[in-house]
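> Only the shape, not the letters, is given here:
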């Protein structure tokens, strides 16, 4: 099909069900700049010749069933590759050195594979001065990653996914703030022990995931500045050892996970001002006291609430009768108040609600 397309520059077959093995060689236009075969059912080993296509700038092969590794060597004409997408395949092996020395690279997505080995971050990525997005999550890497040094050396970075990568993330926690343009940052299960000071400058952050780490104590008071008033959309601090929260004003927040910490004190009243919130999990903490009346304002947007395994007291606010799109609810109330909850369930207009 492509043999006569001698001047073809862009080929996109996204979501087309090819469901076959890429051939050992492909007679394709030498003018090709962009090749996207995302979610096409491709199988077999990742063909190394694709990396040597003379004019290729964008290569997107994510969401397939490819095996094998990334070639350890490519020809010099490939230094202008700007976009490399290989996420969600079954690739393995170590990452080649050329991947860290190609200054034209802007987007590297390798998550959801079986890559392994150590990546010496103090020596790598420094030449990737144009890098804006890096995804290495859900792999089998090893070794430590010193976060402050990496952020300082990659000031154009906007997206960093490292969750469940196998890396241990450390920080010197110096009071220097970089990367104000950061948009998405996920560091779940990276053995992080503190809430990094370097996050303070991230006024445009929309997604922050620090779940399943080893963060202890009180979240710093300035954390409420992250993302500005309306920037932060998703925050996950679950499964840590956090004891207290700052005063925050994340009015645009839609997704908030605080479960499985050691957080004490009353229900944070600032949550009542999150009019866009649709997912709230505060379960398995040490919250106590009354659920404030202002909580009723959230029921028009909330689809899931879990406040179980806490020490809340009193009754659910009366405005809770109007459940809007609510699908699942759990409250951790004392036994006497629990009877009130079960009775109120009968008046929720057939919504699928489970009250604890």
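Cool, got the structure. Everything numeric here is computed off the predicted structure, so don't read it as measured data. Numbers count the residues shown, from 1 in each chain.

> use CA for all of it now, contacts and neighbours both
Will do.

> And the longest helix along the chain, how far out from the chain middle?
Longest helix in the chain by number of residues (criterion: DSSP state H): helix 335-345. Distance of helix 335-345 from its chain centroid, counting by CA atoms, centre = their mean, to the nearest Å, is 37 Å.

> chain center to stretch 257-271: distance?
21 Å.

> no no, stretch 220-230
Stretch 220-230 has its C-alpha centroid displaced from the chain centroid by 18 Å (CA atoms, centre = their mean).

> just stretch 210-221 next, same as before
Chain-centre distance of stretch 210-221: 17 Å, with CA atoms, centre = their mean.

> just stretch 181-190 next, same as before
Using CA atoms, centre = their mean, the offset of stretch 181-190 from its chain centre is 6 Å.

> Stretch 283-295 now?
Relative to its parent chain, stretch 283-295 has a centroid offset of 27 Å by CA atoms, centre = their mean.

> now swap in stretch 162-174 and tell me
14 Å.

> Name the surrounding residues that touch it.
The contact list for stretch 162-174 (CA atoms under 8 Å, 6 or more residues apart in numbering) reads 135-148, 186-194, 196-198.

> that older thread, buried ones in the longest helix of the chain, by neighbour count?
Within helix 335-345, the residues scored as buried using 16 or more other CA atoms under 10 Å are 338, 341, 345.

> Kindly report the same for stretch 268-283.
Neighbour counts over stretch 268-283 (16+ other CA under 10 Å) mark 271-283 as buried.

> same deal with stretch 139-149?
139, 140, 141, 144, 145, 147, 148.

> follow-up on the earlier one: make CSV from the buried residues of stretch 268-283 and add distance to residue 100 and secondary structure to it.
Formatted as CSV, the buried residues of stretch 268-283 follow (distance: CA to CA, whole Å; DSSP: H, G, I helix; E, B strand; the rest coil):
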residue, distance to residue 100, secondary structure
271, 42, helix
272, 45, helix
273, 44, helix
274, 41, coil
275, 43, coil
276, 40, coil
277, 39, coil
278, 40, coil
279, 38, strand
280, 39, strand
281, 39, strand
282, 40, coil
283, 42, coil
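
> mind giving me a markdown table with the residues you listed and columns for distance to residue 39?
Converted to a markdown table, those look like this (distance: CA to CA, whole Å):
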| residue | distance to residue 39 |
| --- | --- |
| 271 | 39 |
| 272 | 41 |
| 273 | 40 |
| 274 | 36 |
| 275 | 36 |
| 276 | 32 |
| 277 | 32 |
| 278 | 30 |
| 279 | 29 |
| 280 | 32 |
| 281 | 33 |
| 282 | 36 |
| 283 | 37 |
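
> For residue 36, see how far away residue 15 is.
10 Å (CA to CA, to the nearest Å).

> The structure to be compared is supplied as follows:
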């Protein structure tokens, strides 16, 4: 009885605000989100036969979800139970011909498999069951849902490989695909991804068709995603927003070139997997890309210069791979910090070390090594060695000069020195005449 106390009080307050002849069966919209509701869901809510929107997100409710909630999906369009503490299994008996458009169960403690009766939800656009404890393989049978636009399965215990599609046009309208932080293995689902037609820009007029997801009346769809390294709640999702997040799994193999066909993609995250090979140059065709994260893999080779064409790319993370060569310059590459490239020992160029060997980074460790190398170079030079070399060179030079002038050999060198002496003395002492110098020279020769 205590579990339903908060609901009872709330219903009483609502009842007092309506005329006494109000019929609860006529209620179509109930929004109790972001309150302090506790306890379990009363199954009596299933008696509201005309209810189309039930919004209870952002509370502290617990207990299982009554199985009758799948039965009322015959008229229910939106069931938003996100960010609560519900546990148990997802209701399993969604009937054929139901009207469910948005099922939001993100941020609970639900477990068990994904109910296959969801394939009966032909009008389902948003399926968000991320951040639970669901254990299952990838629900490939969801590919046949003609209106599915958002599929979020992130942070669960899903596992296994993702098989090849058996449908001619799988996930035809999918624009947000997030299966991050599960236990998926095998190669990336290239065959499935290349058929994401909604992530391909058919023509340039698509930009003018942008609108918010939802039915345009009572409720706007919202999702929580990882973008540019931050968890962001998008309260109103534009229909042109597209993202693929496969991070935090155990995918291996190479990145398929076909990813470059998704030219309306905004966010792409393949980080923290076991990917090998090179970064496809076809990534340069992702003209609308704003965020790219390939960090913590085993990618090798050079960074494609084609990435410099991505004018909207504001977040790039290629760190902790095995990339090598010079970092491309120009375009957005001039704006990225060294954190975008660290952990790749073979990379050089701005903002890391110069490819010529001098380290331009402001890292104190790099300056420490540079200073140590300089000290090692100078340690062999002392004032004693310098003084000894100076004295020895001076004595040797004077001795050679005396011998050369005594023997008058080589003649060309003696003539050259004499000529230089004449010009130097003429410049410094203009009062000495040339014939006096010649007389002095003849006398010096006679004495020798």
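That came through, no problem. Bear in mind the structure is a predicted one, so any value in this text is a computation, not a measurement.

> ok so, going back, specify which member of the buried residues of stretch 139-149 of structure 1 is nearest to residue 110 of structure 1.
Among the buried residues of stretch 139-149 of structure 1, residue 139 lies closest to residue 110 of structure 1 (CA to CA), at 8.6 Å.

> More neighbours: residue 15 and residue 36 of structure 1, which one.
The neighbour count for residue 15 of structure 1 versus residue 36, taken as other CA atoms under 10 Å, is higher for residue 36 (18 against 13).

> Quick check, that one in contact with residue 12.
Yes: judged on CA atoms under 8 Å, residue 36 of structure 1 makes contact with residue 12 at a distance of 4.7 Å.

> Regarding the aligned partner of residue 127 of structure 2 in structure 1, what is its secondary structure?
Alignment note (TM-score structural alignment): residue 127 of structure 2 maps to residue 108 of structure 1. In three-state terms, and counting by DSSP: H, G, I helix; E, B strand; the rest coil, residue 108 of structure 1 is strand.

> what about residue 108 of structure 1, how many residues close to it?
Count around residue 108 of structure 1 with other CA under 10 Å applied: 20.

> now do residue 386 of structure 2
10.

> Once you drop chain neighbours, what's closest to the residue most central in space within structure 1?
The structure's structure 1 has its C-alpha centroid closest to residue 186; by CA atoms, centre = their mean the separation is 4.2 Å. Nearest non-adjacent residue to residue 186 of structure 1, counting by CA to CA, 6 or more residues apart in numbering: residue 209, 4.5 Å away.

> Surely that neighbour and residue 187 touch.
Yes: counting by CA under 8 Å, residue 209 of structure 1 touches residue 187, with 5.9 Å between them.

> Trace residue 10 of structure 1 over to structure 2, please.
Counting by TM-score structural alignment, residue 10 of structure 1 lines up with residue 29 in structure 2.

> Double-check that match against residue 54; I have them as touching.
Yes: when contacts are counted by CA under 8 Å, residue 29 of structure 2 is listed as touching residue 54 (6.4 Å).

> Pick out whichever of these two has more residues nearby.
Between residue 29 of structure 2 and residue 54, residue 54 has the larger neighbour count (other CA under 10 Å), namely 19 against 16.

> Can you give me the stretch of structure 1 that the helix or strand encompassing that one aligns onto?
Using DSSP states H and E, the element containing residue 54 of structure 2 is strand 53-55. Using TM-score structural alignment, strand 53-55 of structure 2 lines up with residues 34-36 of structure 1.

> ok, average deviation of the matching stretch from structure 2?
For stretch 34-36 of structure 1, the mean deviation from structure 2 after alignment is 1.3 Å (mean CA distance after the TM-score superposition for structure 1).

> Now do that stretch: everything it contacts.
Applying CA under 8 Å, 6+ apart, the external contacts of stretch 34-36 of structure 1 come out as 9, 10, 11, 12, 13, 14, 56, 57, 58, 59, 60, 61.

> rerun that using 10 Å as the cut-off
Residues from elsewhere that reach stretch 34-36 of structure 1 (CA atoms under 10 Å, 6 or more residues apart in numbering): 8-15, 50, 55-62, 81, 83, 85.

> Just the buried subset of these, written out for PyMOL, thanks.
Burial among the contacts of stretch 34-36 of structure 1 is assessed by 16+ other CA under 10 Å; the matching PyMOL selection reads:
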select buried, resi 14+55+56+57+58+59+60+61+62+81+83+85
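
> Let's see which of the contacts of stretch 34-36 of structure 1 end up in strands.
10, 11, 12, 58, 59, 60, 83, 85 (DSSP state E).

> what do we get in structure 2 for the fourth one?
In structure 2, the residue paired with residue 58 of structure 1 according to TM-score structural alignment is residue 78.

> Relative to residue 31 of structure 2, how far out is that match?
11 Å.

> cool, residue 257 of structure 2 as well?
In terms of CA to CA, residue 257 of structure 2 sits 45 Å off from residue 31 of structure 2.

> do the same with residue 38 of structure 2
For residue 38 of structure 2, the distance to residue 31 of structure 2 - CA to CA - is 15 Å.

> what does residue 103 of structure 2 give?
15 Å.

> Next: residue 413 of structure 2.
105 Å.

> Check the offset of stretch 109-119 of structure 1 from the chain's centre.
On CA atoms, centre = their mean, the centre of stretch 109-119 of structure 1 falls 16 Å from the chain's centre.

> That one: which residues count as buried?
109, 110, 111, 112, 113, 114, 115, 116, 117, 118, 119.

> I'd like the residues you listed as JSON lines, with distance to residue 30 of structure 1 and secondary structure appended.
Formatted as JSON lines, the buried residues of stretch 109-119 of structure 1 follow (distance: CA to CA, whole Å; three-state DSSP):
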{"residue": "109", "distance to residue 30 of structure 1": "24", "secondary structure": "strand"}
{"residue": "110", "distance to residue 30 of structure 1": "26", "secondary structure": "coil"}
{"residue": "111", "distance to residue 30 of structure 1": "29", "secondary structure": "coil"}
{"residue": "112", "distance to residue 30 of structure 1": "30", "secondary structure": "coil"}
{"residue": "113", "distance to residue 30 of structure 1": "29", "secondary structure": "coil"}
{"residue": "114", "distance to residue 30 of structure 1": "31", "secondary structure": "strand"}
{"residue": "115", "distance to residue 30 of structure 1": "30", "secondary structure": "strand"}
{"residue": "116", "distance to residue 30 of structure 1": "33", "secondary structure": "strand"}
{"residue": "117", "distance to residue 30 of structure 1": "34", "secondary structure": "strand"}
{"residue": "118", "distance to residue 30 of structure 1": "35", "secondary structure": "strand"}
{"residue": "119", "distance to residue 30 of structure 1": "33", "secondary structure": "coil"}
